[in-house]
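Student: Need coordinates for the below:
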Amino acid sequence: MKEESLRYYADKVVELGMLALVFITPLIFFPLAYDVFELPKIVVMRLLTPVILLAWLINCKLTPRPAVTGQPRQDRQTHGQAQTGIGIQSLYLPSLLFLPILFLLLVSLLSTLSSLNLYNSLNGEYQRRIGLYTVINCLILYFIVVNNFKGEKITLLIISIVISASIVAIFGICQHFGVLLFKWTIFPQNQVFSTLGNPVFLAGFLVMVLPLPLSKFLEVKGITKVFYALSFLLIYTALLFTYCRGAYLAFLGSIIIFFLFLGKERIIKGKVSLSLLGLILILITLSMSSRRVVIIEREVSLKERAVSIFDLEDRSVSIRLSTWDGALRMIKDRPIFGFGLDNFVLAFPKYKSVKYGRLAGIERGQARAHNEVLDVSLNSGLLGLFAYLWIIIVFYRKTKLLLRSAVRSKPSEATASSLAYPSRYLFPAFLSSITAFLIHNQFNFSVVSTLMLFWVIVGMGLSEKHPIGGTFLSRRAPEHEKVHSPQSIVHRGQKGRRAQTRAQEHKSEDRRQKTSDRSTGRSAFRHDYIGHKCPPTGWTMDYGLIKGSWKLSIFLLILVASLGIGYITIKEFRADIYFRKGLNEVSERDLTQAIVFYEKAIELYPRELFYTYLASAYEKEVKVKIDEKFVDKTIANYKKAIKINPLNSYNYNNLAKFYLYLGGVEGKDWLNKAVYEHKRAIKLDPLNPVFYNDLANTYINGKELKAAIKLVKKAEELDPNYANIYCSRGNIYYYQGLYDQAISQYKKALRLKENYQEATVNLAAAYQKKGLLEEAVKRYEEALKLSPSSGVTRYNLGIAYQKMGRRRKAERKFKEALLLDPNLVGSDSHYYLGIIYQEEEKFELAKREFEEAIRLNPGHEKARRRLKEMGSI
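Tutor: All right, here's what the predicted structure looks like:
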């Protein structure tokens, strides 16, 4: 009795756990973390999966084991007593998908081992997380669904998915109309993202769910029909508001597949309901088609957005095509196992074209190829693509066969058939959902919510195939052991009559055995192998039964690994929260507390990004006051980030820019180090204009203008719209004394990049050199509005005021500069303050300022001369 009770509760945990998982995952987000959307979803999935898996294993352990299939039937009378062990009911792995999934897992493992970055391939790229852990997690969920969810349980799973998607849709619709529960800074122009963080991700999720409420809408009656209709309309409306063209195309393709497989008879049967629903859809679409929103700095209507998918001149479409071109060249270089899961962002810079750089801009990174076929090939090679296509083909082929079986069955046979009558509506929905997933992902890519839903739907689609009970690996019994159902016998003359007689005898024997079981008190649970025709390929697995202890060991190993990954994920989540706290403290200018939070995040989970931001915080401390301890910690943390991910070119560039700063303060040795790091960045990303321009600035600071000119020209060839190039060229002209040319270049930079603070300051300095002091002051004031904390700008403005004879304003600006940036402008600010006091005959104050300038910079000859003039030296 205790075992029966435990089995019951274990089964409930599996059921409720899966229902909770598919309901919570799309909905959950956590604003207090840095990764607001994907990390909370992955935490939920990785924590619930081990719980569900453990419950399934308990259920399997306590499930009575029937007689071994390979024994002769007369022996089963004595050996068929109920046993406990690994229950074959729960551990049935469908033969048609077992091999392709096993092959996919093997290829993924090999791809991970040969990966460009092992960490990325295991855990997934930050804020994407489709690494090996996630792949294994989704495969576990597939086997849980396919073994435990049939009939009414599938209906409950669908209801949970539909309710969750409806809430997600409501949230998105509220965003579109400006009703926000939380304030966000991303995608503010009516392109909704709801609880998934990106309009593309939201669209991919919604378009997969849409066929499910549609199928149930046609199946049910009464108030439930209204519920599914409202859910469908809500999800459709939110889908429109994503303005995602790939999803629109996916919706069209999935609807065609749905009605194609639904069949003429059922379409005619539901024509009234379908007509009404279709009319409402048309009205919603027309009412929204004229609304104009801003997408990527361009105002468009819904109609224009949908039509633009065929416009090859559209910027987004051109970027996709350029990305695909680079991806094909990547596949050519590593065709077998690819670059490793989730490593596209690291490998792509060496393969991107100049055209891509000009289209996407310098700030546009690319995390994926935005095409499922290319992404799979890049992640796990052509072998991975083969496994992926194998799974898809088997799913479509098998689901189509199951649909035909469901159509042939009569409603009266629903209770007796392994394929229940409602499956006539669900199978088209499953096919349609997977079709939507595939079409959408030819222009985008999967995230946690969509990938999990994909495997859950595949599991639901194939779960109806499995009889109650089955072997670990499906086994074809010898002819003398098979029990043929009367429907499967082809009656051809005497052979057919003999076969029918044998089948009737077997059925009578089954009834006698069940009666005997009940009379002796044994469990009535048993399973006789029902012989099926071979798949069309003629292939079947014939491994026989595998011992329960072996299966238990494998699944316990998976369980322990899942628990370990779950524990690591919790630590990662806590680290992410501390990291977000650190960012908040930086915005509040409390660098000390920010460093504490960053270090706590690293202690919990040492991630490359955390080290980079910790180094940046120490760098800010250095700019307040040169401290060798902070200098060393800045360099050490940048190097730790490089060690974790040596393929991230920006890590080298960040270190180079810090060396450049130190070079301006402490001497040329640091500039040589900066040049070295810049060149390492360029080696990893040879078509990035940012790195060439930054290296040019380092040469400009070292007065190596010829080398700088060549680099600026190279950067302009890569991206003529990159404003920083013209600021750097203006700096070259400035140091050459060509102030008119410098002013022209600074103005060009400002035309390309409005509110460009550095160009504004340098333009003011050029006006100052030309003696246009009023214009210079005006530009300096503009620059201060853009960057109020800039000590250098205040220093330059102080010089302008001094030359204009406005001593009090000049004095104030020099003192402000000393407070904000004492390292760069400290000695010179003291020097000019000394001049002001000397001109006002405040000789003691002047002497003190000159001495302070010399203390900070012993080589300050101008300050020494001033002191000498005053008779102090």
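Student: okay, CA-based contacts and neighbour counts for the rest of this
Tutor: Noted.
Student: Count the residues that sit near I644.
Tutor: 16 (other CA atoms under 10 Å).
Student: To clarify, my last question referred to Y8.
Tutor: Y8 has 12 neighbours, counted by other CA under 10 Å.
Student: and it, how far is that from V192?
Tutor: Per CA to CA, to the nearest Å, Y8 is found 43 Å from V192.
Student: List the buried residues for the helix or strand where L105 lies?
Tutor: Per DSSP states H and E: L105 is located in helix 95-113. For helix 95-113, the neighbour count (16 or more other CA atoms under 10 Å) marks 95-101, 103-105, 107-112 as buried.
Student: for stretch 616-625, same thing?
Tutor: S616, A617, Y618, E619, K620, E621, V622, K623, V624.
Student: What ranges does the stretch 451-600 of the chain have for its helices?
Tutor: Secondary structure of the stretch 451-600 of the chain (DSSP state H, counting those that start in this stretch): helices at 493-520, 548-587, 591-604.
Student: Return the most buried member of those helices.
Tutor: helix 591-604 (a mean of 20; mean count of other CA atoms under 10 Å).
Student: Also compute the angle for that one relative to helix 548-587, please.
Tutor: Relative orientation of helix 591-604 and helix 548-587, computed by axes from the mean of the first three to the mean of the last three CA atoms, to 10 degrees: 170 degrees.
Student: Next up, the contacts around the closest residue to I682 other than its chain neighbours.
Tutor: What sits nearest to I682 in space, not counting adjacent residues and going by CA to CA, 6 or more residues apart in numbering, is F691, at 6.1 Å. Residues in contact with F691, defined by CA atoms under 8 Å, 6 or more residues apart in numbering, are N653, H678, A681, I682.
Student: here's the other one to compare against:
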Amino acid sequence: MARPRNGALMDALRRLSVDQWIVYLLYGATVCISLLPIGGNVLIIVAGLLALLFDRQRFTGTLHWLQWAVLGFILWTGISIVNSANVPWSAMSWLYHIGMYGSIYWLMTYYMDTERRQKTFLSLFCMTGFLVCLGAGYQYFYMTPEHIHEWVDNVHFPGLMRRMYGTLQNPNLLGEYLLFTISIGGLGTMQVLKAKDWNRSAMMGFAVAVMLLCLVLTYSRGMWLSLAVAVFVAGICVERRLLYALLAVPLVLFFYHGEVSSRLWSLFSGQDTSVMLRWALWDSTMYMIEDFPIFGIGWDTFWLTYPDYNYFIQDPTVIIYHAHNLYLQVAAETGPISLCLLLAILLGHSRNVQKQKHLSIPFRYGMTLITVVVLVSGLFDHALYSQQVSLVLWQFLGFAMSVIRNKI
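Tutor: Coordinates of the predicted model:
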């Protein structure tokens, strides 16, 4: 008599080791972080508890200097809480955000320890990015009337009726996430093209093209500029012919006169609401840094402290959650030393992976392009304010460290 299928499945599940369970939980988190954030958080927490309870010996041994830098960043941001205008809020926020970032970083470092696991992670990440685009496309074309004008400046862009944001809840956040997926997916496509795997390259190229279209429909100017810089860096480091793609920018500006072109030109006018608000925010944030030059105003308390420095928006009901600038935001909330640690972490991970010349293109340059995206977009916005975007970044930092430590 044949054994029931569910019985065979249960037997297979019982045979899984703690190590394998944690890896599958990390795979699940990779899918859920962008599609169902609370699900991603739960999976990370469960994976962390399993590791602490049953596999602590895995975390012993000598630490890489970049891991010490990560520990330093975690500690420094925690100490900043002493300056918070609301210590309990800041402490809970730090535990919820920094605790999650540190957890996924360490889990990725020690459990993505084989080439097969790393390739599976990258494949899942890119496929999830495509699913995010499908959901965002549905939102964009079937948006309800009451939400159709969200994130739109009708005064300066009367022809711009809607922007794409999907499960990331904000066009700029979706743009940052898509730049991460385009960086990995684009490099992967170049890899299979070099291998002359035409079927896979066609499928991957189509997925990347969909992601690029969705990035355009976010109408996020900072993310468009970040894409241009990322393409330039990829052209210098990976494939020089990519530099020809940058010719599309002047062609769009001079021969196309729709909302994409008007959004690009507006970068140089400085007259729209978004640009003027950013200048005012940056100016106010500089005063915060001057007043709190060591530990900052406290983790996640910008929105509480900003009213004391506000001269642009004289309306107490309007809450400003962040400075729309990565560098000023981090320096204001947790101090310039914390900013230096974060920059060292980003640049150090990308450089140490890039130095390993035996790696394939996505492995070697993926972290480099993600770092470029974060540093360039950080000049105009603070996408890392989103836990979804930050978790993806810290997941890739952990992935990079797993490559560095194992030298696969």
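Student: quick one on the thing from earlier: rebuild the helices of the stretch 451-600 of structure 1 as TSV, extending it with distance to E38 of structure 1.
Tutor: Below are those laid out as TSV (distance: least, CA to CA, whole Å):
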stretch	distance to E38 of structure 1
helix 493-520	51
helix 548-587	11
helix 591-604	18
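Student: quick one: which of those helices is nearest L773 of structure 1?
Tutor: helix 548-587 (34.1 Å; CA to CA).
Student: Could you tell me how far the closest one lies from the centre of the chain?
Tutor: Centroid separation between helix 548-587 of structure 1 and its chain, computed with CA atoms, centre = their mean, to the nearest Å, is 17 Å.
Student: Could you tell me where it falls in structure 2?
Tutor: Alignment of helix 548-587 of structure 1 against structure 2: no match, by TM-score structural alignment.
Student: which helices and strands does that helix pack with?
Tutor: Helix 548-587 of structure 1 sits against helix 38-62, helix 591-604, with contacts defined as 3 or more CA pairs under 8 Å, 6 or more residues apart in numbering; DSSP states H and E.
Student: ok and the first one relative to helix 548-587, angle-wise?
Tutor: Comparing the axes of helix 38-62 of structure 1 and helix 548-587 via the same axes, to 10 degrees yields an angle of 160 degrees.
Student: Going by distance to P822 of structure 1, which of the buried residues of helix 95-113 of structure 1 wins?
Tutor: Nearest to P822 of structure 1 among the buried residues of helix 95-113 of structure 1, with distances taken as CA to CA, is T112, at 49.1 Å.
Student: That closest one matches what in structure 2?
Tutor: So T112 of structure 1 corresponds to I81, using TM-score structural alignment.
Student: gap between its match and I297 of structure 2?
Tutor: Taking CA to CA, one finds I81 of structure 2 at 8 Å from I297 of structure 2.
Student: Based on its surroundings, how many neighbours for V318 of structure 2?
Tutor: V318 of structure 2: 10 surrounding residues under other CA under 10 Å.
Student: three-state assignment of it?
Tutor: Assigned with DSSP: H, G, I helix; E, B strand; the rest coil, V318 of structure 2 falls in the coil class.
Student: Identify the spatial nearest neighbour of V70 of structure 2, chain neighbours not counted.
Tutor: Distance criterion CA to CA, 6+ apart; nearest residue to V70 of structure 2, sequence neighbours excluded, is I345 at 6.7 Å.
Student: I should have written V403 of structure 2 there, sorry.
Tutor: Using CA to CA, 6+ apart and skipping residues adjacent in sequence, the residue nearest V403 of structure 2 is V353, 7.0 Å away.
Student: What is the aligned counterpart of the one you found in structure 1?
Tutor: In structure 1, the residue matched to V353 of structure 2 (TM-score structural alignment) is T399.
Student: what's the counterpart of D19 of structure 2 in structure 1?
Tutor: Checking TM-score structural alignment: D19 of structure 2 goes with D11.
Student: Likewise for S34 of structure 2?
Tutor: With TM-score structural alignment as the criterion, S34 of structure 2 pairs with P26.
Student: Its match - how many residues pack around it?
Tutor: Counted with other CA under 10 Å, residues neighbouring P26 of structure 1 total 27.
Student: ok, now which ones touch the residue lying closest to it once chain neighbours are set aside?
Tutor: In space, and not counting its chain neighbours, P26 of structure 1 is closest to S449: 5.7 Å by CA to CA, 6+ apart. By CA under 8 Å, 6+ apart, the contact list for S449 of structure 1 reads T25, P26, K41, F205.
Student: What of G398 of structure 2?
Tutor: Going by CA under 8 Å, 6+ apart, G398 of structure 2 touches I104, Y105, W106, L107, M108, T109.
Student: rerun that using 7 Å as the cut-off
Tutor: Residues in contact with G398 of structure 2 (CA atoms under 7 Å, 6 or more residues apart in numbering) are Y105, W106, M108, T109.
Student: Can you report how many residues lie near F814 of structure 1?
Tutor: For F814 of structure 1, the count of nearby residues is 27 (other CA under 10 Å).
Student: counterpart of it in structure 2?
Tutor: So, by TM-score structural alignment, F814 of structure 1 is left unmatched.
Student: packing partners for the host helix or strand of F814 of structure 1?
Tutor: Element membership of F814 of structure 1 [criterion: DSSP H and E] is helix 807-820. If you count contacts as 3 or more CA pairs under 7 Å, 6 or more residues apart in numbering; DSSP states H and E, helix 807-820 of structure 1 packs onto helix 791-803, helix 822-839.
Student: for the ones you listed, which one sits closest to Y734 of structure 1?
Tutor: Between Y734 of structure 1 and these, the tightest spacing by CA to CA is seen for helix 791-803, at 15.1 Å.
Student: still on that earlier bit, of the contacts of S449 of structure 1, which are still contacts in structure 2?
Tutor: Retained in structure 2 (both residues aligned by TM-score structural alignment, their matches' CA atoms under 8 Å) from these: T25, P26, K41.
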